[in-house]
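# The following comprises the amino acid sequence and a computationally predicted model.
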Amino acid sequence: TVVLRTTALSRVSAEKLLFYQVGVSAAVLPLVAGAMGESFTLDYSLLGWSSLVLQAALGAFVTFLIWMWMISHYPATRVSAFSFLSPLSALVFGALWLGEPITPDLMIAMAGVGLGIYLVNRRR
């Protein structure tokens, strides 16, 4: 975030930044994993491949693109507070899609996170 805001990268579009980050990572990380002795397989079921594509498209590409766009248009301190929405979203979608229970303790925690985001972003 600091590098994106304080260097020449601040003038590069979010799409181009993400393209290069993903491209370099896709080329370098398999080599690093192989050098570390990690093994992998491409023998996944249709559900496995679908899950991988969905996670890559929505969980990584779209969210990072939004993040980079926001960092280039708004103060980093305000934008960073919203990164705490990720666990809240996971709880809500887990409850809606998977029927996971939201317990009173989780509700208190969610309210605390929401209060923290409000306090960081309120007008002084």
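That came through, no problem.

# From now on I want contacts and neighbour counts done on CA atoms only, so please keep to that.
Will do.

# helix or strand for Ile66, which one?
Counting by DSSP states H and E, the element that carries Ile66 is helix 63-73.

# next structured bit after that helix?
Next along from helix 63-73, by DSSP H and E: helix 76-81.

# Included below, for side-by-side comparison, is a second structure:
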Amino acid sequence: MATILTVDDSPSIRQMIRVALSPAGHTILEAGDGAEGLRKAQAEPVDLVITDLNMPVMDGLELIRRLRGVPALSGLPIVFLSTESNDGVKQQAKAAGATGWITKPFKPEQLVSVVTKLVRR
């Protein structure tokens, strides 16, 4: 199965993602902000990144831009998981290179479905 990096400053959200995806056989790596997420994505092979928007140190948009700037990671699927549902923010995320978008709070089955589709590509 896939190795998924979840980047969110909320430990409870990271835990919810782990609880939703681990039973499907996925390995979950965690980071508390975008800078840590970028370091982990460059240090360990990951199949997909799930990132929040608002985080300290480096936000999700900047993380996506930085990941897209690393040749080896440029095709990595990135799902934006945020409380923001504003179309302007969605457009910024898409322009930065986000593959998909899920609004918090999320249903575990929705997350599993999106991840399954993206890691099969």
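Happy to help now that I have it. None of the values given here were measured: they were computed from a predicted structure.

# TM-score them against each other, please.
In this superposition the chains share a TM-score of 0.25, using TM-score structural alignment, normalised by the length of the second structure; 52 aligned residues with a Cα RMSD of 4.4 Å.

# Give me the buried stretch members for the helix or strand where Leu38 of the second structure lies, please.
Per DSSP H and E: Leu38 of the second structure is located in helix 34-43. Within helix 34-43 of the second structure, the residues that count as buried by 16 or more other Cα atoms under 10 Å are Gly34, Ala35, Gly37, Leu38, Lys40, Ala41.

# got it, and stretch 101-115 of the second structure?
Trp101, Ile102, Leu111, Val112, Val115.

# Which of these sits closest to Met16 of the second structure?
Using Cα to Cα, Leu111 comes nearest to Met16 of the second structure of these, at 10.3 Å.

# my guess is the closest one meets Ala20, correct?
Yes: Leu111 of the second structure lies in contact with Ala20 (Cα atoms under 8 Å); the separation is 7.4 Å.

# For the helix holding Ile66 of the first structure, name the packing helices and strands.
helix 2-6, helix 14-35 (3 or more Cα pairs under 8 Å, 6 or more residues apart in numbering; DSSP states H and E).

# counting contacts, what elements does the longest one pack onto?
The criterion is 3+ Cα pairs under 8 Å, 6+ apart, and the helices and strands that helix 14-35 of the first structure contacts are helix 63-73.

# now do the shortest one
With contacts taken as 3+ Cα pairs under 8 Å, 6+ apart, helix 2-6 of the first structure sits against helix 63-73.

# Tell me which residues of the helix it packs on come out buried.
Neighbour-count burial for helix 63-73 of the first structure [16+ other Cα under 10 Å]: Phe64, Leu65, Trp67, Met68, Met70, Ile71, Ser72.

# ok, and the closest non-adjacent residue to the fifth one?
Same thing as Met70 of the first structure. In this structure, Met70 of the first structure finds its nearest non-sequential neighbour in Val79, 6.8 Å apart by Cα to Cα, 6 or more residues apart in numbering.

# quick one: Val70 of the first structure from Val22 of the first structure, how far?
In this structure residue 70 of the first structure is Met, not Val. Distance from Met70 of the first structure to Val22 of the first structure, counting by Cα to Cα, to the nearest Å: 18 Å.

# doesn't His73 make contact with the residue nearest to Met70 of the first structure?
No: if you go by Cα under 8 Å, Val79 of the first structure and His73 don't touch, sitting 9.5 Å apart.

# picking that back up, format the helices and strands packed on helix 63-73 of the first structure as TSV; extra columns: mean neighbour count.
Below are these laid out as TSV (neighbours: other Cα atoms under 10 Å):
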stretch	mean neighbour count
helix 2-6	12
helix 14-35	13
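
# okay if I get those as a markdown table plus distance to Leu85 of the first structure?
Output for those, formatted as a markdown table (distance: least, Cα to Cα, whole Å):
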| stretch | distance to Leu85 of the first structure |
| --- | --- |
| helix 2-6 | 21 |
| helix 14-35 | 21 |
